[in-house]
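Q: turn this into a structure:
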Amino acid sequence: MLKKPIQELSLEKFSKYGTFVNMLNPQTVKISEPPIEFFRDMAQLQLGCQAAPSFSICRVTKRPLIVDASEYHNYCGEGILPLDGDILMHVAPANGGTLNTEDIEIFHVPQGTFVTLRPGVWHHAVFAYNTEVVNTLIVLPERTYATDCHVYEIPEAQQVAIGS
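A: Down below sits the predicted model:
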């Protein structure tokens, strides 16, 4: 079994997979001043040719920190926003459908940080980090999980343990 360290998000390390932005403490252009502030256009998500974004919740409960499955979407990106706790997520570069577990990287995503993944980037359900349960908002085109979700169950010998 491979072992991969947890990395903090940084533009340099994460840019090949997508983008991220702190939605709770925005550091961007805003329109107006308190008591009403509007922070505009903070993140963009490639939804392909689908017109209707769908908003879902993925609730994860504390479980062993083992990456045993991964998935990708050919035709759209995915938005991930941990609502009530920090998460760990794995990613690997888009590569046409063959996961190399050596390429997997693990990132710590703080609560309130919106992550956008590019089409084709390998990922899967996140892990609750330093808490028992985390609700994560998932943004995808409607029914992507049924029409454009390519899941790979990782053989035990190639699974990835998260941690230093």
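Q: use CA for all of it now, contacts and neighbours both
A: Fine.
Q: now do the contacts for T144.
A: T144 sits next to H73 when contact means Cα atoms under 8 Å, 6 or more residues apart in numbering.
Q: mind doing that once more with 10 Å?
A: T144 is in contact with Q50, P53, S54, H73, Y75, C76, E78, counting by Cα atoms under 10 Å, 6 or more residues apart in numbering.
Q: another for comparison:
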Amino acid sequence: MLKIQELRAENFSKYGTFLNPLECGEPLGASQDDPVRFYPDRIVLTFAASNVLAFSPIAINPRPFLITDIEYHEFTEELIGGFTEDVCFCAAPAGELDVSKIEVFKLPAGWWVRFKRGVWHKAPYVLGDRPTVGLVGLPPHTYTADCHVVDLAEPVAIAL
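A: Next up, the predicted model:
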């Protein structure tokens, strides 16, 4: 069983970056006391084949904590987050899939994660008994043009 880890730069940087929107540093042209604060360019994505980013809503119901398949994108990075509930998600290093290297991370509600190109991942699992909604950011039609999915020979369980 895979243990859920807290997101930290030292344990997630090989897969991408993450953002806690409540801890963004100093706002641009404002103080922390101003009623509106803007924090530019906190997550930057690269795309090889497009300069367009599409946001797609994703709804997730509670389901068994079993990883049965996993995917990667060869030419683009992916952004997920803004979930209304805490979730967990899996990631594994880019390259040939080694199931023993899959890791699982907790993504608190409202946080965001950027997956680097080639990093193995899959849709999150909601932590708790309430459904959640969030957003996935990818170039349009990535899910049909650059989504490589592998079914695992045996499910991998996530320990709560």
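Q: now the TM-score, please.
A: Once superposed, chain against chain, the TM-score is 0.93 (TM-score structural alignment, normalised by the length of structure 2); 157 aligned residues with a Cα RMSD of 1.2 Å.
Q: of the contacts of T144 of structure 1, just the buried ones, ChimeraX syntax please.
A: A single ChimeraX command suffices to select whichever of the contacts of T144 of structure 1 are buried according to 16 or more other Cα atoms under 10 Å:
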select :73,75,76,78
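Q: which ones among the contacts of T144 of structure 1 map onto strands?
A: Counted as lying in strands by DSSP state E, out of the contacts of T144 of structure 1, are P53, S54, E78.
Q: can you redo the contacts of T144 of structure 1 as CSV with distance to V109 of structure 1?
A: Listed next are the contacts of T144 of structure 1 as CSV, based on distance: Cα to Cα, whole Å:
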residue, distance to V109 of structure 1
Q50, 27
P53, 22
S54, 22
H73, 21
Y75, 24
C76, 21
E78, 15
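Q: A94 of structure 1 is in contact with Y75, isn't it?
A: No - using Cα atoms under 10 Å, A94 of structure 1 is not in contact with Y75, being 11.8 Å away.
Q: before we move on, back to that, in CSV: the ones in strands among the contacts of T144 of structure 1, plus distance to V133 of structure 1.
A: Output for these, formatted as CSV (distance: Cα to Cα, whole Å):
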residue, distance to V133 of structure 1
P53, 25
S54, 22
E78, 21
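Q: kindly indicate which of those residues lies nearest L9 of structure 1.
A: E78 (17.0 Å; Cα to Cα).
Q: isn't the closest one right up against I138?
A: Yes - with contacts counted by Cα under 10 Å, E78 of structure 1 reaches I138, the gap being 7.1 Å.
Q: any shared contact partners between these two?
A: Common neighbours of E78 of structure 1 and I138 (Cα under 10 Å, 6+ apart) are V115, T116.
Q: quick one, helices of structure 2?
A: In structure 2, the helices defined using DSSP state H lie at 9-12, 142-145.
Q: between those, which gets nearest to C90 of structure 2?
A: C90 of structure 2 lies closest to helix 9-12 among the helices of structure 2, at 10.9 Å (Cα to Cα).
Q: the closest one vs structure 1, mean deviation?
A: Superposing on structure 1 and averaging over aligned pairs (mean Cα distance after the TM-score superposition for structure 1), helix 9-12 of structure 2 comes out at 0.2 Å.
Q: I'd like the helices of structure 2 as a markdown table, with distance to P62 of structure 2 appended.
A: Putting the helices of structure 2 into a markdown table (distance: least, Cα to Cα, whole Å) gives the following:
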| stretch | distance to P62 of structure 2 |
| --- | --- |
| helix 9-12 | 24 |
| helix 142-145 | 23 |
